[in-house]
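Undergrad: With the sequence up front, the predicted model follows.
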Amino acid sequence: MHVPDGFINAPVSAVAGVVAAGAVAVSLRGARKELDERTAPLAGLVAAFIFAVQMLNFPVAAGTSGHLLGGALAAILVGPYTGVLCIAVVLLMQGVLFADGGLTALGVNVTVMGVVTVVVSYALFRGLVLALPRTRRSVTIASFVAALVSVPAAATAFTGIYALGGTTDVPITKVLTAMVGVHVLIGVGEAVITMLTVGAVIAVRPDLVHGARGLTAPLKLRVGGALIDAAPVTTPATAPAAPAAPASSKKLWIGGVVTALVLAGFVSFYASASPDGLEKVAADKGIDSKVQPHAAADSPLADYGVKDVGDARLSGGLAGVIGVGATLAVGSGAFWVVRRRRNANPAVPANADA
C-alpha cells in the first residue's frame, strides 16, 4: 500500500507529513518507556524483519497481490510507540533506497501504514487480551484479529486522505469499496503472518513480547471445590540471593537476522509479481493517471534490484540483503539512541516488567 508521488496533492501531503512527524515525535518519547537493554536490539530486528517480509507479495485474487504492512506485528512485539518508529524506519529505507513509496508521500505512508495500523491494531489487541483468558494462546488469537482489522482500517484511512486531496476525479464510494474489499483479503495474509511470528517468539522468549507481559497468573489450588491462589514459595532468610541475570536475547536476535536475510535474499525471488492492492485499485479506477516519477528512480537499488547486475535472481537477492542490513543498522542505531536518552533522563521510569 505504498502511496507514490502524484496520488495526493501537495497541501494534503504536507498536512499528512506534519501528522506523521508529530506521531514520530510522540513515539520517540513514548518508546523510552518501552525499550530496555534487551528489547532495544529486538526493535531494530523487528524493523529489518518487516522490511524483509514486505518483499514477499502473496496472491490474494486474480491479478492482485498483497504484502505485510507490519503495524500490528511491530506493536505487539515491541510496543505501540516503538512500533510506529519501526514502520517509519522501514518506509524511509524503502523510499530513499528502493524508490518504493513517494518521497512527497512519505507522510501519507507513515500515517496510513504506520500510525493507523498501530493505533487500531494495538487498541483492539489490548481489548481482546483483557477479555480473553490470560494465556499465550489468547495473545496469538488477539494478534490474528488485530492484524486482520488493521489492514482494511489502513485502506479506509487512505481513502479518507484521497477524498481530501486526490489528484484525480474518481467517485470516492468506488475507491472505498474497491480498497476495503481487496484489503480485507490482504488482511487475512497479514493476520496469519502476524499470528505465526508472534506465536514463534512467545514460544521461545515470551518475556520479550511486549503484548504478552503480565500473563503469568498465580498458581491455583483446589480447596473444598474452590480455586484459591497458592501461597508463594519462600526460602529461609539466610544470605540474600543475588538477583538473577536477565536471559540473553542474543540467540533470538541472530536467528531473526538470519531469517530476515533468507527471506529477503532468497525467498523474495518467488514472491508474486502481480500489483498489490493499491496498485490494482489505482489502475482499475484511474487514480494513477497523475502519478509522478520517483525522485530516487535512478537509485542503484531502485525497484529492489542492484543496478548493472544482469541476473534477476542475484540482483533481487543482493538488494534484499542490502535492504535488511541497512534497515537493521538504521533501526538499531535509532533505538540505541532512544535507549540512551532514557538512561540519561531520570524522569523516565525503568521498565520493571521487561
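TA: Everything's here; your move.
Undergrad: Only C-alpha atoms from now on, for both contacts and neighbour counts.
TA: Will do.
Undergrad: My read is that Gly317 contacts Ala260, right?
TA: No. Applying Cα atoms under 8 Å as the test, Gly317 and Ala260 come out as separate, 11.7 Å apart.
Undergrad: Got another one to weigh against that:
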Amino acid sequence: MHVPDGFLDAPTSIATGAVAVTGVGLALRGARRQLDDRTAPMAGLVAAFVFAAQMLTFPVVGGTSGHLLGGALAAVLVGPWTAILCLSVVLVVQSLLFADGGITAIGTNITLMGLVGVLVGWLVFRGLQLLLPRRLGLVPVLAGLAGLVSVPAAAAAFVGLYAVGGQAPLPLAGLLSAMLGWHVLIGIGEALITGLVVGSVVAVRPDLVYGARRVLASRTLEVRPAVRDGDREPGAAA
C-alpha cells in the first residue's frame, strides 16, 4: 500500500503530512504512559518484524503495492501510541533507504498505515474485548480479527484520498474494487500471522502483551487455606 510520489496532488499530500505530524506528536506524548521496562524492548522487536514483513510487496494497480501492514499486531503487542511510532519509523526508513513509497508521500503512508491501520486495529480489538468475556485465550483471536479489518480499512482510506486528490488516470470504481479485493485477501493473511505471533507471545509471556494486561488484571487471586499435616486424610499424598 506504499503510495509513490505524484500519485496524489500537492494539497492532499500536504494535508496528509500535517495529519501524520499531528498523529506522531500525539503518539510521542501517549507512548510515555505505555513504554516501560517490558514494552521498550518489545517495541524494537515489533518494529523489526513489521519492517521485514512489509518488505514483501506485490503490485496492485497503478503503481501502488500490497503487503502486510502490521498495525493491529503492533497495537496489541505494545499499545496503540507506541505502535504508531513503530510504524512511522519503519515507513520513514523504507522510503529514505529503500525507495519503498515516495518521499513526498511519507505523510500519506504514515496516515494510512501508521494511523488508520493502527487505530482501526486497536479499536476493533478493544471493542471486541469489551463485548466478549475477558479470557486470555481470546486475545490472539481478537488480534487476528483486528488485523483482518485494519487492512481493507486502510485501503478504503487510500481510495478516499485518491477521490479527493488523485493524479493518476485511474477510474475510481476500478481502483476501489482492486484495492479492497486485494486487501481483503491480504487481511486474511494478516489475521493469521497476527493471531499466530500474538498467540506465541501470550503462551510464553502474556505480561509482555499490552492487549492482555486488562485480562490479566481482571483475574482474581484464588486463596486456599493451608492444610496442616494433622488435617490430611489417611493415605493422602504429602
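TA: Looks like it arrived, so ask away. Everything quoted here is computed from the prediction, not taken from an experiment.
Undergrad: where exactly do the strands run in structure 2?
TA: With strands called from DSSP state E, structure 2 shows them at 58-59, 65-66.
Undergrad: Packed most tightly, which of those strands would that be?
TA: strand 65-66 (a mean of 20; mean count of other Cα atoms under 10 Å).
Undergrad: Next, the contact list for the residue at minimal distance from the centre of structure 1, please.
TA: The residue lying closest to the centre of structure 1 (Cα atoms, centre = their mean) is Gly70, at 2.8 Å. Residues near Gly70 of structure 1 by Cα atoms under 8 Å, 6 or more residues apart in numbering: 50, 87, 117, 190, 194.
Undergrad: go with 10 Å
TA: 46-47, 49-51, 53-54, 83-84, 86-87, 90, 113-114, 117-118, 147, 150-151, 190-191, 193-194 (Cα atoms under 10 Å, 6 or more residues apart in numbering).
Undergrad: which parts of stretch 177-194 of structure 2 are buried?
TA: 179-180, 182-184, 186-194 (16 or more other Cα atoms under 10 Å).
Undergrad: counterpart of the residue nearest to the centre of structure 1 in structure 2?
TA: Taking TM-score structural alignment, the alignment pairs Gly70 of structure 1 with Gly70 from structure 2.
Undergrad: returning to that earlier point: with respect to Val21 of structure 2, which of the strands of structure 2 lies nearest?
TA: With respect to Val21 of structure 2, and counting by Cα to Cα, the nearest of the strands of structure 2 is strand 65-66 at 23.5 Å.
Undergrad: neighbouring contacts of that closest one?
TA: Contacts of strand 65-66 of structure 2 (Cα under 10 Å, 6+ apart): 1-4, 54, 56-60, 100-101, 151, 155, 179, 182-183, 186.
Undergrad: ok, 8 Å please
TA: By Cα under 8 Å, 6+ apart, strand 65-66 of structure 2 touches 1-3, 57-60, 182-183, 186.
Undergrad: and Thr156 of structure 1, how far is that from Ala123 of structure 1?
TA: 17 Å (Cα to Cα, to the nearest Å).
Undergrad: ditto for Ala146 of structure 1
TA: 8 Å.
Undergrad: Could you check which of these two is surrounded by more residues?
TA: A direct count of neighbours by other Cα atoms under 10 Å for Ala146 of structure 1 and Ala123 places Ala146 higher, at 31 against 15.
Undergrad: ok, that one - contacts?
TA: 72, 120-122, 124-125, 191.
Undergrad: Please apply the same query to Ala153 of structure 2.
TA: 116-117, 120.
Undergrad: what residues are up against the residue nearest to Leu185 of structure 1 when sequence neighbours are not counted?
TA: When the adjacent residues along the chain are set aside, Leu185 of structure 1 lies closest to Val60, with 6.2 Å between them (Cα to Cα, 6 or more residues apart in numbering). Val60 of structure 1 makes contacts with 66, 182, 185-186, as judged by Cα under 8 Å, 6+ apart.
Undergrad: Reformat these as JSON lines; add distance to Ser138 of structure 1.
TA: Shown next, in JSON lines, are these (distance: Cα to Cα, whole Å):
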{"residue": "Gly66", "distance to Ser138 of structure 1": "26"}
{"residue": "Val182", "distance to Ser138 of structure 1": "27"}
{"residue": "Leu185", "distance to Ser138 of structure 1": "23"}
{"residue": "Ile186", "distance to Ser138 of structure 1": "23"}
